[in-house]
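A.B. asks: With the sequence up front, the predicted model follows.
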Amino acid sequence: MTSGTAIPPALPASREGTRYRVLGAISFSHFLNDMIQSLILAIYPMLKGEFALSFAQVGLITLTYQFTASLLQPLVGLYTDRHPKPYSLVFGMGATLSGLVVLSLAPSFGVVLLAAALVGTGSSVFHPESSRIARLASGGRPGLAQSIFQVGGNGGSAVGPLLAAAIVMPHGQGAIAWFALAALVAIIVLWQVGAWYQRQHLASGARARRKAAPMASPVSSRVVALGIGVLLVLIFSKYFYLASLTSYYTFYLITRFHLSAQAAQVYLFVFLFAVAAGTLLGGPIGDRIGRRQVIWLSILGVAPFTLVLPHVDLMWTGILTFVIGLILASAFPAILVFAQDLMPGKLGAVSGLFFGFAFGMGGIGAAVLGALADQRGIEFVYHLCAWLPLLGVLAVLLPDVGHEPRRLRAAAS
């Protein structure tokens, strides 16, 4: 079975072509969703000073948000595979909006954790369902569709620190409430996406499913288990390392190079911009040359740069983190579509599993690395994490499920 046959029959994407307006709407909503998330990460220095937090407590904020999303995403994906909910995205963004308001008013560390849990709940609904819609609107180009969807999120992650530096840091915690307007805009957009999903998926879905043959994996169940296991190890490598940068990069720059918090956030923006660019490239390249090759190169290929990073000056730190973000981020669209091709017909469950596991690894990584930074110092964290991308060598164990460009073009014709 080719990767094109993994597209659910509820939407005849190959005949209708790639729905760029739908992908654009989902990507824009992802931009707003992840901008809000990165805003929280970017104000960690302010929260640390406001509530006299240790690094371990800073990591606990990330763990609360990521762990909530990690636990719920697979469950949401599994449920919506069986019972599609076109307007569930609106509910998820409503939870994110509530989290922002709570965070802006939080009088204590415990309430900050509650706000993080609400934002995590919103993400748990948003990511698996949005990924499903991106696949349905792909027109037989799933790698491109996932990249368009995910580049919005990474773009939002890049912009968040700049907005934090310009708005929240000068005006204080209460200014966070202004970003509830972004969540409100996302709710309006997602309502329109939900209407499209209902028309295209639910109206014709039951009839199409009755006519379609059951979708089976192109490989045996044993090979599927091995492939999924390898992909999850690679997700661990990628997101544990990324946790060191997304949660603690500003502290690293402040500690080692004596930058101000606002100057450090500019460097964080540069890194997150590179992540966005890498995400956009990863999917289309995977459609063209094969997803195994992209996964192999993006995880293992970044290792030389991570190993050098702790030993260079400020200028090279900025350059290397840009290169690391660009290469490492190209993996996730390829990993997600590869997993969807291994388990066709279970888009929600697979998307929820991988987004949830990624969130979980990011959260656990932030908590573990924060505790380690308290004990051994923030620079030690970067020396240790530099070795994680070497796990990318395991990509050699991934099965061949037919990602050759010719077959992809045939599937989309």
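C.D. replies: The structure has been received and is ready for your questions.

A.B. asks: Every contact and neighbour count from this point should use C-alpha atoms.
C.D. replies: Fine.

A.B. asks: Could you list the buried residues of the host helix or strand of residue 93?
C.D. replies: Element membership for residue 93 (DSSP states H and E) is helix 88-105. Neighbour counts over helix 88-105 (16 or more other C-alpha atoms under 10 Å) mark 88-105 as buried.

A.B. asks: go on, stretch 406-413?
C.D. replies: Using 16+ other C-alpha under 10 Å as the test for burial, stretch 406-413 gives 407-408, 411-412.

A.B. asks: second one coming, line it up with the first:
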Amino acid sequence: MRRRTSITLLSVGHACVDIYQGTVAALVPLFVAERAYTYAAVSGIVLAATLLSSIAQPVFGALTDRWAMPWLLPASTLLGGVGIALSGLSGNYTLTLLFVALSGIGVTAYHPESARIAREASEGSHTAMAYFSTGGNIGFALAPLMVAGIAALGGLSWTPLLVAPALAGTAMALPVLHALARRGNTTRENTTRAGRDDVTSFVRLTFAVVFRSIAFVGLGTFISLYAQHRMTGSAAAGTAALFLLYLGGVAGSLLGGSAANRWGRVTVSRWSYAVTVLAIAGVVWAPGPAMYLFVALASAGLYVPFSLQITLGQDYLPNRVGTASGITLGLAVSIGGLASPVIGVLADATSLRTALTPLILMPALSWLMFRTLRDPEASKRPLPAEQQEDPAPSSPVRVD
């Protein structure tokens, strides 16, 4: 199978999985409308999707570092879909949390192995990895549209229809697994990269990922409700804001991969986080429909570094690519859910605007982390001709 075909299939499969990460936030207004959940209660649902996955993410990464587990791609995709499909069927809050948590575990299990396989298939190309990440962004963007369709059909009782992307994603994974089996490329020896692990840099990168995650998940959880409040209670206004938040990531990921080829991953990420500080401030404080412009800018700004953080993590931990992928790709979304209940409780006590204001600080903290990082690829690039040292002059030849 050619590289382009493999990346395309992996990207589509990634979209089918990440639909379920986006669906959790998209279902929040339905839970509020149909079950009268408070902000804190719906934050608990987001927490259920992320808490176990945040714990399990490094575990799955470590397992994939030790053993090749390509079968996780179809199995985890199916689990992610089944959990969400069942989440709307019971009015029992505990069962809802359980089903959403099962979906979160499925999504968690998918990311470390899929990122390892995608990096291998991309042959180190930042652009190819950006396409893989963009697949997940497209999945996020489709989630609110799918949930809007469910709402139009009759609400939470129709969530079993949401299993359809999981079935499609499972089908997309099978040809990739078949190609891997034919090449015999399923052992650690073929995927372990030579090099020394830079744990210190990876820890700093992880903090940047955590701060980004808090900003992204916080916006994803409450932007729909916030837009409804700002736009006189219109449900369509909330769906549009969430769709825009996820869709902007498509442009951001592609832009990040292209820009990194020219200016380097660390430099591009640093500038992106600096711009995102202003963008999130606009989301929270800009008047009227201008909010939508800042939602798009914040989305792009948060996603420009997304695929770059994945490959940076893999380069910082070349001997533990699965662990690096699990943290930078999986925790980039999941760990932000741990902060969502705090935002929800603050919103119940004050207002959504007050609760969302601290998110402005998150990309600033990510920017500070990137100020301390260097790009491992920088030392491998040849210097421009004008900066290269002239060779030592040869000794003059004596002519008798």
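C.D. replies: Alright, I've got the coordinates. Note that this is a predicted model, so its numbers are computed, not measured.

A.B. asks: Can you lay out the buried residues of stretch 406-413 of the first structure as TSV showing secondary structure and distance to residue 298 of the first structure?
C.D. replies: Listed next are those as TSV, based on DSSP: H, G, I helix; E, B strand; the rest coil; distance: C-alpha to C-alpha, whole Å:
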residue	secondary structure	distance to residue 298 of the first structure
407	helix	23
408	helix	21
411	helix	26
412	helix	26
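
A.B. asks: what's the most distant pair in these?
C.D. replies: 407 and 412 (8.7 Å; C-alpha to C-alpha).

A.B. asks: For burial, what's the neighbour tally of residue 338 of the first structure?
C.D. replies: For residue 338 of the first structure, the neighbour count with other C-alpha atoms under 10 Å is 27.

A.B. asks: what lines up against it once you look at the second structure?
C.D. replies: For residue 338 of the first structure, the aligned position in the second structure is residue 312, judged by TM-score structural alignment.

A.B. asks: do residue 123 of the first structure as well
C.D. replies: Under the alignment (TM-score structural alignment), residue 123 of the first structure pairs with residue 107 in the second structure.

A.B. asks: quick one: that match from residue 274 of the second structure, how far?
C.D. replies: Distance of residue 107 of the second structure to residue 274 of the second structure, computed by C-alpha to C-alpha, to the nearest Å: 30 Å.

A.B. asks: who's more crowded, these two?
C.D. replies: Between residue 107 of the second structure and residue 274, counting by other C-alpha under 10 Å, residue 107 is the more crowded of the two (31 against 17).

A.B. asks: isn't that one right next to residue 15, touching?
C.D. replies: No - Residue 107 of the second structure is beyond contact range of residue 15, at 11.2 Å (criterion: C-alpha atoms under 8 Å).

A.B. asks: Helix or strand: which one has the equivalent of residue 145 of the second structure over in the first structure?
C.D. replies: By TM-score structural alignment, residue 145 of the second structure lines up with residue 162 in the first structure. Residue 162 of the first structure is part of helix 142-163 when elements are defined by DSSP H and E.

A.B. asks: buried sites along the following helix or strand past that helix?
C.D. replies: With elements assigned by DSSP H and E, the helix or strand that comes after helix 142-163 of the first structure is helix 169-171. Buried residues in helix 169-171 of the first structure, defined by neighbour count with 16+ other C-alpha under 10 Å: residue 169.

A.B. asks: quick one on the thing from earlier: distance of the match of residue 338 of the first structure from residue 375 of the second structure?
C.D. replies: Distance of residue 312 of the second structure to residue 375 of the second structure, computed by C-alpha to C-alpha: 7 Å.

A.B. asks: Distance to residue 35 of the first structure for the buried residues of stretch 406-413 of the first structure - can I get that in JSON lines?
C.D. replies: Converted to JSON lines, those look like this (distance: C-alpha to C-alpha, whole Å):
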{"residue": "407", "distance to residue 35 of the first structure": "37"}
{"residue": "408", "distance to residue 35 of the first structure": "33"}
{"residue": "411", "distance to residue 35 of the first structure": "35"}
{"residue": "412", "distance to residue 35 of the first structure": "33"}
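
A.B. asks: now, among these, which is nearest to residue 53 of the first structure?
C.D. replies: Ranked by distance to residue 53 of the first structure (C-alpha to C-alpha), these are led by residue 408 at 51.0 Å.

A.B. asks: Mean per-residue distance, the helix holding residue 93 of the first structure versus the second structure.
C.D. replies: Taking mean C-alpha distance after the TM-score superposition for the first structure, the mean distance separating helix 88-105 of the first structure from the aligned residues in the second structure is 1.8 Å.
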